[in-house]
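Visitor: Dropping a prediction and its sequence here:
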Amino acid sequence: MTAFSLNPEQTARCAELRTLAAERLRPLAEKGEPGHVNRPLVAALGELGLLDCLFEERGAGGEQAGARARGAGALDLCLMRESLAYACTEAETALALQGLGAHPVHAHGSAAQRERWLPPVRAGHAVAAFALSEPGAGSDAAALSLAAERDGSGGWRLTGEKCWISNAPEADFYSVFARTSPGAGSRGVTAFLVPADRAGLTGTPLDMLSPHPIGALAFDGVRVGVEDVLGEVDRGFRVAMTTLNRFRPSVGAFAVGMAQSALDATLAHTAERTAFGGTLKDLQSVGHQVAEMATRTEAARLMVYAAAAAYDSEGPQGPGIARRAAMAKLIATETAQYVVDAAVQLHGARALRRGHLLEHLYREVRAPRIYEGASEVQRTIIAKELYAHQEEPPA
């Protein structure tokens, strides 16, 4: 891919994914119950091989071979999420949540953890969840209060709450972030793999605006051992941030897919709808509005692709990766909100009816500006990165 266009193979793959989402996945999504894990849909994603694309290849020694592996790169993930979102947001979200929940296991888990959980995740038989947010620490990952206290047998007991957790309480396992060293900020957080059937772990579904499952988790002395640690003790903040940096550009791709879907619906509607002696597209105000929607969508798309390409080229710890990921998520999610809202306005009352594409997108588009770091958090990350790498002024 150049900085300006996709190659023919990528373009064909995107078209194939849109068709697949519309014909194979959307019917399954429509049969699902809002607010609950749609296991037939997740299983179909596994059967079609789409979940395999969430994970980088690993070398013989277990280390990551890099995101350049065919079908596993950040750019490939963005193209897939954008294409699925265009035709079936539920399928896109189900796929993304599998990746978010299982990536800490894939990238930081032991051989035993990977062998136990990744095959069923890839097959769509096990549902994963990423349990970072808390009632008092939604976007401030360094302020976690879920306590991991030593239990005298070499393990810990988890006590506290998690909230706003996608796929909770119906997931099969959780990547959980808990405080192992009080008062240590980001340096005192450890990541654990916690199976859903672990004693003392309970959950409650939350009734949210967006249709995918979100819930709260309660930990009442849930025991975890050394074998449950993901990565290193007190180094869980790095596990969380590398996971978010991996998926933030593709959150932007999800948003771009929704924006493009709304834009195309608007083009079709304004070309056909008659008003004031002609079609809506003949009105200069409408034409200018559509041009603005299209321009912003394309700008967001290019920033998402650039952030993903940088991740593929430099790796998760590369220079500027956090800044690029934050910029991509920020502009794409804010743009999608603008485009979908403008599309609703140009469609009029029909877009507000239950079951209309734009009514669906209007509910879906709001959440991405908050989850995986709200827009304000992304701006904070961008500013921090800019000042941290500010060049010395000339003498």
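Guide: It's in. It should be emphasised that the depicted structure is a prediction, and the values quoted were computed from it without experimental measurement. Residues are numbered from 1 along each chain as shown.
Visitor: Could you use CA atoms for every contact and neighbour count after this?
Guide: Will do.
Visitor: for the stretch 1-150 of the chain, what spans make up the helices?
Guide: 8-20, 26-31, 39-47, 74-87, 89-108, 111-123 (DSSP state H, counting those that start in this stretch).
Visitor: For residue 13, which residues are in contact?
Guide: For residue 13, no residue meets the contact criterion (CA atoms under 8 Å, 6 or more residues apart in numbering).
Visitor: can you rerun that using 10 Å?
Guide: By CA atoms under 10 Å, 6 or more residues apart in numbering, the contact list for residue 13 reads 19, 76, 79-80, 83.
Visitor: Now for those: which two are most distant?
Guide: 19 and 76 (17.0 Å; CA to CA).
Visitor: Specify which residue of the two has the higher count of neighbours.
Guide: Neighbours were counted for residue 19 and for residue 76 using other CA atoms under 10 Å; residue 76 has more, 25 against 15.
Visitor: rewinding a little: of the helices of the stretch 1-150 of the chain, give the one that comes closest to residue 298.
Guide: helix 74-87 (12.5 Å).
Visitor: Show me what that closest one is packed against.
Guide: Contacts defined by 3 or more CA pairs under 10 Å, 6 or more residues apart in numbering; DSSP states H and E place helix 74-87 against helix 8-20, helix 89-108, helix 236-272, helix 284-314, helix 357-364.
Visitor: of all those helices, which lies closest to residue 126?
Guide: helix 89-108 (8.8 Å).
Visitor: circling back: just send the helices and strands packed on helix 74-87 back as TSV, with distance to residue 182 too.
Guide: Output for the helices and strands packed on helix 74-87, formatted as TSV (distance: least, CA to CA, whole Å):
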stretch	distance to residue 182
helix 8-20	47
helix 89-108	23
helix 236-272	14
helix 284-314	33
helix 357-364	37
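Visitor: Out of those helices, the one nearest residue 167 is which?
Guide: helix 89-108 (7.5 Å).
Visitor: relative to helix 111-123, how tilted is that closest one?
Guide: Orientation check (axes from the mean of the first three to the mean of the last three CA atoms, to 10 degrees): helix 89-108 against helix 111-123 gives 160 degrees.
Visitor: Second structure follows, compare the two:
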Amino acid sequence: MTAFSLEPAQLAWCAELRTLAAERLRPLADKGEPGHVNRALVAELGSLGLLGRLFTSGALDLCLMRESLAYACTEAETALALQGLGAHPVHAHGTQEQRARWLPRVADGTAIAAFALSEPGAGSDAAALELRAEPELRGEPESRAEPESPRGEGPPAAPALAAAPDGPARWRLTGEKCWISNAPEADFYTVFARTAPGAGARGVTAFLVPADRPGLTGRGLDMLSPHPIGALDFDAVPVTADDVLGAVDRGFRVAMGTLNLFRPSVGAFAVGMAQAALDATLAHTAGRDAFGGKLRDLQAVSHQVAEMALRTEAARLMVHAAASAHDADAPDVPGRSAMAKLLATETAQYVVDAAVQLHGARALQRGHLLEHLYREVRAPRIYEGASEVQRGIIAKELYARQEAR
């Protein structure tokens, strides 16, 4: 298999996923409440075995899943992706106990995961995050006031907080996270906090933080998004060495490793939306009467459709190439991932916008496929690294390669 063609079995699987998304997932998505976790939808993804595949598949399979689901049900695609984004650090860097506790529940859809990296002042510049993990020294109090949990279930029991005899193995998280998908309704968060002040990317640690930890509260944000996005407040939230993902002060590697895997698949999500918009446009322009013929007979229309198809296929090929490079552990994965996300998300914006233009006013009606896609397609150009950030990554990789010659 090459990056430029798929095996018949893969093509058949993609077709099956599109059918499942339309027949089993779309009805559940339609019953969901915008801005809140659709637990019934997540549970169905688990029962279909798709969430479990997040931990057994490579980057290319992840891309195929996301593109196929996005084509017929963007809400199902996003629910699957967020489970993967929040839980992948646990799968890749967690202890045996962390994995045993959370991954089976993520796989069956009974636990909601979230990836908590962004902050009000540290979005694109993730290395500038300010959430503090302050070491708890011997002699400090072993408990503090316990506010309501972020899910409103009352004050949970606090863990023991005695300091380890060989040094501070316990911390208190203080600060804020913002723009966090699935917050404040997730059951656990992969949280990135500063353990070494002034050390930039080298002083960040990843923690697995259950939502019921005392001092952790959250609030939803009213966003242009069908899934929940919120802010989290950390008021001396207790964490211990048992909550660390990977190594202390090496959490930025956890974050970047996760993003390098998921960035091409963000592109796949975008390609799925672009393909849905393109197919809708083909059907509309072939059947719409205009100026004594069909809309497709107008050269300006047919050339526009050809351009939409050209860009969509180019984006798909770049996504597949980046995913294949990740699966092959190639050295240029960061640059390829950035290129794939950049091209695919910008392409999807172009294709959906062109599709709306060719459909006319009907595409602006609430509930129309293109009205839905027009709202959905904007955010991927920002999250997991805005387009401008991706260009910076690409340039950095190019100059590093040039200097190494």
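Guide: Looks like it came in fine. Everything numeric here is computed off the predicted structure, so don't read it as measured data.
Visitor: Out of the helices of the stretch 1-150 of the first structure, flag the one nearest residue 330 of the first structure.
Guide: helix 74-87 (15.0 Å).
Visitor: Read off where the closest one ends up in the second structure.
Guide: Mapped onto the second structure using TM-score structural alignment, helix 74-87 of the first structure spans residues 59-72.
Visitor: starting at the chain centroid, how far to that stretch?
Guide: Distance of stretch 59-72 of the second structure from its chain centroid, counting by CA atoms, centre = their mean, to the nearest Å, is 13 Å.
Visitor: Over to stretch 381-395 of the first structure?
Guide: Relative to the chain's own centre, stretch 381-395 of the first structure is displaced by 28 Å; criterion: CA atoms, centre = their mean.
Visitor: Over to stretch 27-43 of the first structure?
Guide: 18 Å.
Visitor: Can you list the buried residues in that stretch?
Guide: Buried residues in stretch 27-43 of the first structure, counting neighbours by 16 or more other CA atoms under 10 Å, are found at 28-29, 32, 34-43.
Visitor: What segments of the stretch 101-250 of the first structure are strands?
Guide: With DSSP state E, counting those that start in this stretch as the criterion, the stretch 101-250 of the first structure has strands at 128-131, 147-150, 156-166, 173-179, 189-195, 201-205, 214-224, 229-230.
Visitor: which of these is buried the deepest?
Guide: Of all the strands of the stretch 101-250 of the first structure, strand 128-131 has the most neighbours on average by mean count of other CA atoms under 10 Å, namely a mean of 28.
Visitor: Would you check the span in the second structure matched by that strand?
Guide: Going by TM-score structural alignment: strand 128-131 of the first structure matches residues 113-116.
Visitor: Equivalent analysis for stretch 190-198 of the first structure, please.
Guide: Using TM-score structural alignment, stretch 190-198 of the first structure pairs with 205-213 in the second structure.
Visitor: next one: stretch 227-238 of the first structure
Guide: Going by TM-score structural alignment: stretch 227-238 of the first structure matches residues 242-253.
Visitor: Highest mean neighbour count out of the helices of the stretch 1-150 of the first structure?
Guide: helix 74-87 (a mean of 27).
Visitor: any idea of the angle it forms with helix 284-314?
Guide: Using the same axes, to 10 degrees: helix 74-87 of the first structure against helix 284-314 is 150 degrees.
Visitor: aligned partner of residue 9 of the first structure in the second structure?
Guide: By TM-score structural alignment, residue 9 of the first structure lines up with residue 9.
Visitor: which ones are touching residue 114 of the first structure?
Guide: Counted by CA under 10 Å, 6+ apart, residue 114 of the first structure has contacts 62, 102, 104-108.
Visitor: ok so, going back, can you redo the strands of the stretch 101-250 of the first structure as CSV with distance to residue 298 of the first structure?
Guide: Below are these laid out as CSV (distance: least, CA to CA, whole Å):
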stretch, distance to residue 298 of the first structure
strand 128-131, 30
strand 147-150, 44
strand 156-166, 29
strand 173-179, 34
strand 189-195, 37
strand 201-205, 36
strand 214-224, 31
strand 229-230, 38
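Visitor: Give the aligned range of the helix or strand hosting residue 344 of the first structure in the second structure.
Guide: Counting by DSSP states H and E, the element that carries residue 344 of the first structure is helix 321-347. For helix 321-347 of the first structure, the aligned range in the second structure is residues 333-359, judged by TM-score structural alignment.
Visitor: got the buried residues for that stretch?
Guide: Result for stretch 333-359 of the second structure [16+ other CA under 10 Å]: buried residues 333-356, 358-359.
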